[in-house]
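[1] the following block contains a protein sequence and its predicted model.
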Amino acid sequence: MSIDDTIGVLLVDDHPVVREGLSSILESADGITVVGQAGSGEEAIVLAGALTPDIVLLDLRMGGMDGAEATGHIMRQSPGTKVVIVTTYDSDTDILRAVEAGAAGYLLKGSSRAELIAAVHAAARGETVLTPSLAPKLFQARAKEPPPLTEREREVLQLVSRGLTNADIGRRLFISEATVKTYLMRTFKKLSVSDRTAAVITALEQGLLP
């Protein structure tokens, strides 16, 4: 937080109208200022690194990189920044992905003005923010074991980490390039990522690769 204790917020949503609405609410609150706006996960990562906001209010589902993946990147490059997901989606899987990526909170877009402002202040204090109705879903999601990577999926990902192309991996494992792609797509889904680099990084962080 800045010297004058004003909380700097970066707004991230692929709908300009939503960003403007959130900006209007937050700028009217004491002790909060909107330092920037982004329309995608990729843009959010760049601006978070450049602006070092106290809080990032981040939409979950956007074109390109989604909010959960963007959260992971933001937390790795700016660990002092808190990410709060603000979305219309309330499935237990979405909530768990966001929280496990490092999000400090998860709010529904139907939250009131007072709830939104209180959430920003709470996150800035280091508290976990969660819309009350979502707490049971998070508990249920945490009770579910994530699907483990199969031995073959780990093998393929290990070769990806060594810089091999899909064609190289196929030749190494005596399988088709299309089969390699299938294994990678399954792995991406299990690790909640969208590309090869993120899959390797996430697998290393979770101890899935040596």
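    Received, thanks. Numbering: from 1, shown residues only.
[2] can we go C-alpha only for contacts and neighbour counts from here?
    Will do.
[3] give me the most central residue, this protein.
    Residue closest to the average C-alpha location in the chain (CA atoms, centre = their mean): A68, at 2.0 Å.
[4] distance of P53 relative to L11?
    In this view, P53 and L11 are 10 Å apart by CA to CA, to the nearest Å.
[5] what of L116?
    Counting by CA to CA, the gap from L116 to L11 is 13 Å.
[6] now for V156, how many residues are close by?
    For V156, the neighbour count with other CA atoms under 10 Å is 22.
[7] just L208 next, same as before
    Neighbour count for L208, taken as other CA under 10 Å: 15.
[8] that one contacts R154, correct?
    Yes: with contact defined as CA atoms under 8 Å, L208 counts as touching R154 (7.5 Å).
[9] also this one, for the comparison:
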Amino acid sequence: MTTTAVHVLVVDDHPIVLDGVTMALGSTSWITVSGYARSGREAITAVRRLHPDVVLLDLRLPDMLAPEVIRALRSHSPGVKVVIFTAYPEHAALNAALGAGAHALIVKDTERSDLVDIIRRVNAGERVICTDIEHDLNVLLRRKLKESGLTRREYEILRRVAMGETNPEIAEALDLTRNTVKTYLQRTLEKLGARNRIEALARANECGIL
């Protein structure tokens, strides 16, 4: 049994979800909802101000991609735990969120007891991802990539672009030359019919890749 309070920041742009989560967690003696945010930028500011233990983060926010939010949160607060809270467990963007460092995935119709248990386990240092969900996500991602014509390498580079990494950072992380990264990105733009990175990210998001 957890004896010290676990402070949770809830990030979602729907007021009814915020209210519902607060009610669900409010009856648990060792959980304190320390604050709320309705966008990625608000979440980043709130984490810096409130220093929560766990961030319950909606996958789809109005201003930022979840992987980008996670990367920003963990760069400023490396100890914070992030739980993706989504109504779209089949969305391919979950792969990118997990790759960015999310500690758990939970769907919004989950029972309160399961939500509380995952927060407890994540706070204790566990990474809670159901094997079946990971398998389904990998199958879905392969199908989405096939439909778009992107290779796994092109997807990996685009995912890192979505998380805000520069070409030199991507090259170092993947052990590639900068020119090779640039070539991959150019091919990706062509396949997505995009004129620049912003359009490419938007098209990838529309296709359910990011």
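    That came in fine, so what should we check first? Small disclaimer: the values here were computed from a predicted structure and weren't measured.
[10] next up, the contacts around the residue nearest to the centre of structure 1.
    Contacts for A68 of structure 1 (CA atoms under 8 Å, 6 or more residues apart in numbering) come out as L60, R97, A98, A101, A103, S192.
[11] which of the residues you listed fall within helices?
    Counted as lying in helices by DSSP state H, out of the contacts of A68 of structure 1, are R97, A98.
[12] quick one: the helices in structure 2, in order.
    If DSSP H is used as the criterion, the helices of structure 2 fall at 15-26, 40-50, 66-76, 93-100, 112-123, 131-148, 152-162, 167-174, 178-192, 197-206.
[13] among those, which is nearest A5 of structure 2?
    Closest approach to A5 of structure 2 among the helices of structure 2 is made by helix 112-123 (10.4 Å; CA to CA).
[14] counterpart of H51 of structure 2 in structure 1?
    Residue pairing (TM-score structural alignment): H51 of structure 2 is matched to T52 of structure 1.
[15] I'd say its match and S78 touch.
    Yes: T52 of structure 1 is within contact range of S78, at 7.0 Å (criterion: CA under 8 Å).
[16] higher neighbour count, the two?
    Of the pair T52 of structure 1 and S78, T52 is the one with more neighbours under other CA under 10 Å, namely 21 against 17.
[17] contact partners for the more buried one?
    S78, T81.
[18] 7 Å instead, please
    T81 (CA atoms under 7 Å, 6 or more residues apart in numbering).
[19] do you know which of the helices of structure 2 lies nearest T4 of structure 2?
    T4 of structure 2 lies closest to helix 112-123 among these, at 10.9 Å (CA to CA).
[20] what does that closest one rub up against?
    A24, D53, V54, K81, H103, V128.
[21] cool, stretch 146-164 of structure 1 as well?
    Contacts of stretch 146-164 of structure 1 with the rest of the structure, by CA under 7 Å, 6+ apart, involve I169, Y183, T187, K190, V200, L209.
[22] write a PyMOL command that selects only the buried members of the residues you listed.
    Buried residues within the contacts of stretch 146-164 of structure 1, by 16 or more other CA atoms under 10 Å, are selected in PyMOL with:
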select buried, resi 169+183+187+200
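[23] closest to V35 of structure 1 out of the contacts of stretch 146-164 of structure 1?
    The closest of the contacts of stretch 146-164 of structure 1, once distances to V35 of structure 1 are taken by CA to CA, is V200, at 32.6 Å.
[24] which residues does the aligned partner of the closest one in structure 2 contact?
    Using TM-score structural alignment, the equivalent of V200 of structure 1 in structure 2 is T166. Counting by CA under 7 Å, 6+ apart, T166 of structure 2 touches no other residue.
[25] tell me which residues in stretch 23-36 of structure 2 are buried?
    Judged by neighbour count (16+ other CA under 10 Å), stretch 23-36 of structure 2 contains these buried residues: L25, W30, I31, T32, V33, S34, G35, Y36.
[26] so of these, which ones are in strands?
    I31, T32, V33, S34, G35, Y36 (DSSP state E).
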